[in-house]
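1. what's the 3D shape of this:
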Amino acid sequence: MIGSGSNIRRRVVQHDFYETADQVSGVVLLNNPSNGPWEYEEYLRLLILKRYTDAHPKQVTSSSRCYFICADGAYPVLKAYVKRQQLQRNCFHLFGYFPLCDAVIGDMDSYTSSYELDGCQKPPSTPEGGYDTVNDIPTEVIDTIRRISEFTAAHFLEINGKIQDASFGEWEGMRGENTGLLLSPPWLQLRCQLTTDFKKSLMLLSRLCRYHSDGPVAILPPVLRSADGAKLLKTGGRAVGMQTNGSDNDDARECELCLEASRVEAVVLPTFVAIGAFGGRFDHEMGAVSTMFSVSDEAHVVLVDSTNTVFACQPNGWTQIVWQPQYEGKTCGLINYGRMLECETSGLQWDIVKGRGRPSVTENLVFGFDEFLSVCNAVRREVVTVDLRQLAPSTTASSGGGKKDVAMTCDCHDRSQKRSSPPVLFSIIRRQVRGDTDQMS
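-> This next block holds a predicted model:
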């Protein structure tokens, strides 16, 4: 395999948050006025799955640890939703005792209630108006967040046998007996207006993961844990879609592309799931996408709602996406935010072969935000491979007359920059699975 010494990286995507969420190291609930039952149910499903379930390891380990962050005003709205549900659903009674998140963070410009009444605690070190940036939050506060997450998971396992089918009154009784154990999430106000609350949340997650050597670790996707999985990535798997009316579908070349990709060592990044990125204000959505791209070298950030799963492709490298038919439909899109001069794909109904020096249906298309985008595409194989490597060398244009040669690159605004791909995201439709929320009733 091509090792870490190469600049080319391969991202292998096989999301497990649809079911087990073993790979998930962080969950962010964004403050979106259009958030509804699906967003809150999905957040709570992951919270229960990762922290408040019998399936949780008996001892909290770095592989099982996951942090839950609420951005700004998302917390009081979530809390109100849970309070209403507690009247009908016994499983939600535990949230009258255990915290709904590990921290609330943001500039707090949309936090309309009182953090004290919401059960949050403001760190004594908080300056007037809040901390300047995430990096200015003292290490003792970071350590407090870690201890809260560890203790709540461990304490749940300790008392779980006593609380099966407990009534709301019994929960209230335990709460009164163990007042000292009530754990309030820190309320972290930041003054900085140059970062969104989403970016602040991701920076906090990143700092939590870096600060402790036994913090959350990145988990390999299942396809990278077996010989059968390796074979699937090398071949692209079987065809699962239509075999006609596509473009640039060359079976032999697709196999070559997958084999070439599989020779590159897979990069393993922590997975952060963001809920509430879509719906409502369009500028909010675009800001969430931009933030996702801004941290794509450090974490695999996934934006989700009831219809979409969206994530960044590996820039200037490979991305291999394992299609999961139980949870994902076939409709997908490959969206480039900028002029894309080179790209090759396999496993799509309408594959792209652009800038690779050979004839193709898509060679003469201009891929740009003001030109052509690959939307309404479809999965055609079990594995979709996206190659965004920039293989064409920078050419030199001589102006004659002894003038200095000028390097021609993909960025016409700065010809001194190296040729690179624009940010590219992959989106796939999310299949509705009956019983997603029934398991929490």
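2. C-alpha only now, for contacts and for neighbours.
-> OK.
3. which element is Thr189 on?
-> To be clear, residue 189 is Gln; Thr isn't right here. Element membership of Gln189 [criterion: DSSP states H and E] is strand 187-189.
4. next up, for comparison:
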Amino acid sequence: MEGTVLEHRDFFSRGSFALVILNNTLPKEAPILWELARVRVCADGGANRVYREMPSPAERLCLLDQITFFRFVPDHIVGDLDSIEPSIREIYASKGSEILDMSSDQDSTDLHKCVSFLRDSSRGDEVERIVVLGALGGRFDHELGNLNVLFAFPGLRICLASDENLVFLLRHGVLHEIRARVGAHCGLVPLGERSQSSTTTGLRWNLDSTAMAIGSLISTCNVVENEVVKVQSDVDLLWTMER
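-> Prediction:
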């Protein structure tokens, strides 16, 4: 059995991750993560969020557009391109952003398109993981679509991050060791299929070869008791953790 350490802070190590921005309210630390990321991708209307929400109050008051553009120019803008404002698209194109129109594909979300782009392009070879901002909160159908992307790309390390939560997928058949904040609320959910056997240590209410399924028992409202939580399951599990 292979052991995998998923230290949640290592998702944000400088230069090790691609940052994907969705068209939703961004967490307060978005500018910091932008600076730490190696590759920066906006999903369609996420470019509007970067343009309007990323500059600091001082930059907005002083209208230092050149500074703002220098700091917050996406490397790539990917998606249907039906949400990005034309003026913002023009500005970023003039500043060197690559704009990829994938409107011919109407069967996948903009996040799915962004992850596919990173997986299939040379940019994906530059990073170890993908951090997604704007994936949690807002419309619930959007949240479900974003969670579905985790299961659609199980071989990639993708983290959905908000001010309140981190969410990522734990692959089946692997002993996962997660370094977590003691006292944080957390959950383990088998969204994809029924688990016949899931086992944990380090939680207030541990699982011991426990069966779980949607519509039956799932592990929510749990609490981290040890700095290292260990999880092993026969199916892929969604791990959610309070920050």
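5. please state their TM-score.
-> With the length set by TM-score structural alignment, normalised by the length of the second structure, the two chains reach a TM-score of 0.87; 240 aligned residues with a C-alpha RMSD of 2.6 Å.
6. coming back round to it: and the strand holding Gln189 of the first structure, what does it pack onto?
-> The contact analysis (3 or more C-alpha pairs under 8 Å, 6 or more residues apart in numbering; DSSP states H and E) places strand 187-189 of the first structure against strand 103-106.
7. what's the strand it packs on aligned against in the second structure?
-> Per TM-score structural alignment, the counterpart of strand 103-106 of the first structure in the second structure is residues 76-79.
8. quick one: the strands in the stretch 151-300 of the first structure, in order.
-> 187-189, 266-267, 271-275, 300-304 (DSSP state E, counting those that start in this stretch).
9. dump the ones you listed to CSV, plus distance to Val366 of the first structure.
-> What follows is these, written out as CSV (distance: least, C-alpha to C-alpha, whole Å):
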stretch, distance to Val366 of the first structure
strand 187-189, 45
strand 266-267, 30
strand 271-275, 32
strand 300-304, 27
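10. could you dump those into TSV with mean neighbour count and distance to Ser114 of the first structure added?
-> Formatted as TSV, the strands of the stretch 151-300 of the first structure follow (neighbours: other C-alpha atoms under 10 Å; distance: least, C-alpha to C-alpha, whole Å):
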stretch	mean neighbour count	distance to Ser114 of the first structure
strand 187-189	24	11
strand 266-267	19	43
strand 271-275	25	23
strand 300-304	23	29
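11. among those strands, which comes closest to Ala397 of the first structure?
-> Closest to Ala397 of the first structure of the strands of the stretch 151-300 of the first structure, according to C-alpha to C-alpha: strand 266-267, at 36.6 Å.
12. contacts for the closest one, please.
-> Identification of contacts with strand 266-267 of the first structure by C-alpha atoms under 8 Å, 6 or more residues apart in numbering yields Arg9, Arg10, Arg11, Val12.
13. the residue nearest to the second one when sequence neighbours are not counted: neighbour count?
-> For Arg10 of the first structure, ignoring the flanking residues on the chain, the nearest one in space by C-alpha to C-alpha, 6 or more residues apart in numbering is Trp318 at 4.4 Å. Using other C-alpha atoms under 10 Å, Trp318 of the first structure is surrounded by 26 other residues.
14. surely Trp318 of the first structure and Arg389 touch.
-> Yes: Trp318 of the first structure lies in contact with Arg389 (C-alpha atoms under 8 Å); the separation is 7.1 Å.
15. quick check: neighbours shared by the two?
-> Ile8.
16. return the distance of the residue lying farthest from the centre of the second structure relative to Thr68 of the second structure.
-> Distance from the C-alpha centroid of the second structure, by C-alpha atoms, centre = their mean, peaks at Cys62 (32.0 Å). Going from Cys62 of the second structure to Thr68 of the second structure by C-alpha to C-alpha, to the nearest Å gives 10 Å.
17. and for Val189 of the second structure?
-> For Val189 of the second structure, the distance to Thr68 of the second structure equals 40 Å [C-alpha to C-alpha].
18. looking at these two, which one has more neighbours?
-> It is Val189, of Val189 of the second structure and Thr68, that has more neighbours when counted by other C-alpha under 10 Å, with 21 against 17.
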